[in-house]
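Q: below are the sequence and a predicted model for it; my questions follow.
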Amino acid sequence: MTIDAQTPDEYIRKVPEDRREVVSKLRETVKANLPKGFQECISYKMIGYVVPHSLYPGGYHCDPALPLPFMNIASQKNFIALYHSGIYANPELHDWFVKEYPKYVTTKLDMGKSCIRFRNGNNIPFGLIAQLCQKMTPQDWVALYEQNIKRS
């Protein structure tokens, strides 16, 4: 499912009604807990949180005109997705999240490299997502990105 929106508020308005409240709560959880410096925007047709060019002028190596992506929230066809680049790039953060997840919900973790999929909006561990958001500053993400992902 692709939602064509110009702003995060418009994205929320276009999310199917049965998911709107959950996606809004996920967005508010992220916004309330991300360290200062990340910027909310529409990124790759999702609600995105990026390191703006004012903090990282080099931008994203795939397209330097774009700010450095960090997190995204999306309403996909069969699930709500939270994409977190730090989980992909930092094995310790990934392992922490995987270990903590069962303490919050009884359903099995459905996760790809950077994508956490929630098929049931009642099983989103908002408290754990809040903690995850607090674990990496924009400066931490830039350092990790340059060390592990960016190719010269």
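A: Structure's in. What do you need?
Q: drop to CA atoms for contacts and neighbour counts, all remaining ones
A: Noted.
Q: and the top helix by length along the chain, which residues are buried?
A: The longest helix of the chain (DSSP state H) is helix 17-33. Buried positions in helix 17-33, judged by neighbour count with 16 or more other Cα atoms under 10 Å: 20, 22-24, 26-27, 29-31.
Q: any chance of those in CSV, with distance to L128 too?
A: Below are the buried residues of helix 17-33 laid out as CSV (distance: Cα to Cα, whole Å):
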residue, distance to L128
R20, 20
V22, 15
V23, 16
S24, 16
L26, 11
R27, 14
T29, 10
V30, 11
K31, 14
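Q: just give me the closest of these to S75.
A: Nearest to S75 among the buried residues of helix 17-33: V23, at 7.5 Å, using Cα to Cα.
Q: my guess is the closest one meets R13, correct?
A: No. The pair V23 and R13 fails to qualify as a contact (Cα atoms under 8 Å) at a distance of 10.3 Å.
Q: here comes the other one, which I'd like you to weigh against the first:
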Amino acid sequence: MTMTTSNPLGSRTARDLVLLLARVGLGIIMIGHAALMHGLGGSLSGIGEMWAATAVPLPTLSGPAVVLFEYVGGAAMILGLGVPIVGVLMALTMVGAWVFVHTSPLFSMDANGPELVISLALLSLVLAALGSGRFGLDHLITGRRGHRVVAGA
């Protein structure tokens, strides 16, 4: 016996709204973190100098690159543009943050704990797997391409 329930928004619409909220939230966090790092470093080269005090490889290159990616990737995530690729790259960035920066043990209750970067990495992977939903630019791009294929078939 199957049971059906009525969803006034429709399950697809609810899914797309949740994806939108998750994308916007993640994008805001990434842009906010980039702005914080940029402010602390004073400039992109200053970020590299700041990162030189850490164990991050090639700090003068990787520091500015990560901050630029967090700005651009955060904006792309909010817009729903390139979400599968941006999501994987964000997850890899967060793994790097875990390995090189947030090195305290789990639940150590200090500012260096890895819980946030682990959560952001996992959210990034979920979005990479599920995509932007209908309320993102990816849907508009792939939706149009998909209609051409169907129309030509």
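A: Now that the structure is in, tell me what you want to look at. All figures in this text were calculated on a predicted structure; none of them were measured in a lab.
Q: superposing both, give me the TM-score.
A: The TM-score (TM-score structural alignment, normalised by the length of structure 1) is 0.28; 69 aligned residues with a Cα RMSD of 4.7 Å.
Q: circling back to that earlier point, for the longest helix of structure 1, name the packing helices and strands.
A: Under the contact definition 3 or more Cα pairs under 8 Å, 6 or more residues apart in numbering; DSSP states H and E, helix 17-33 of structure 1 sits against helix 8-14, strand 68-75, helix 126-134.
Q: let's see that with 6 Å instead.
A: helix 126-134 (3 or more Cα pairs under 6 Å, 6 or more residues apart in numbering; DSSP states H and E).
Q: quick one: buried residues of whichever helix or strand comes after the helix it packs on?
A: As assigned by DSSP states H and E, the chain's next helix or strand after helix 126-134 of structure 1 is helix 138-148. Residues 138, 141-142, 144-145 are the ones in helix 138-148 of structure 1 that count as buried (16+ other Cα under 10 Å).
Q: and of these, the nearest to E92 of structure 1?
A: Using Cα to Cα, the buried residues of helix 138-148 of structure 1 come closest to E92 of structure 1 at L144, 12.2 Å.
Q: helix or strand right after the longest helix of structure 1?
A: Next along from helix 17-33 of structure 1, by DSSP H and E: strand 39-43.
Q: now that following strand and strand 68-75, what's the angle there?
A: In terms of direction (axes from the mean of the first three to the mean of the last three Cα atoms, to 10 degrees), strand 39-43 of structure 1 departs from strand 68-75 by 60 degrees.
Q: remind me what strand 39-43 of structure 1 packs against, helices and strands.
A: Secondary-structure packing of strand 39-43 of structure 1 (3+ Cα pairs under 6 Å, 6+ apart): strand 46-51.
Q: name the helices or strands packed onto the strand it packs on?
A: Using 3+ Cα pairs under 6 Å, 6+ apart, strand 46-51 of structure 1 sits against strand 39-43, strand 68-75.
Q: run through who's touching the last one.
A: Residues lying outside strand 68-75 of structure 1 but in contact with it, judged by Cα atoms under 6 Å, 6 or more residues apart in numbering, are 46-51, 59-60, 80-85.
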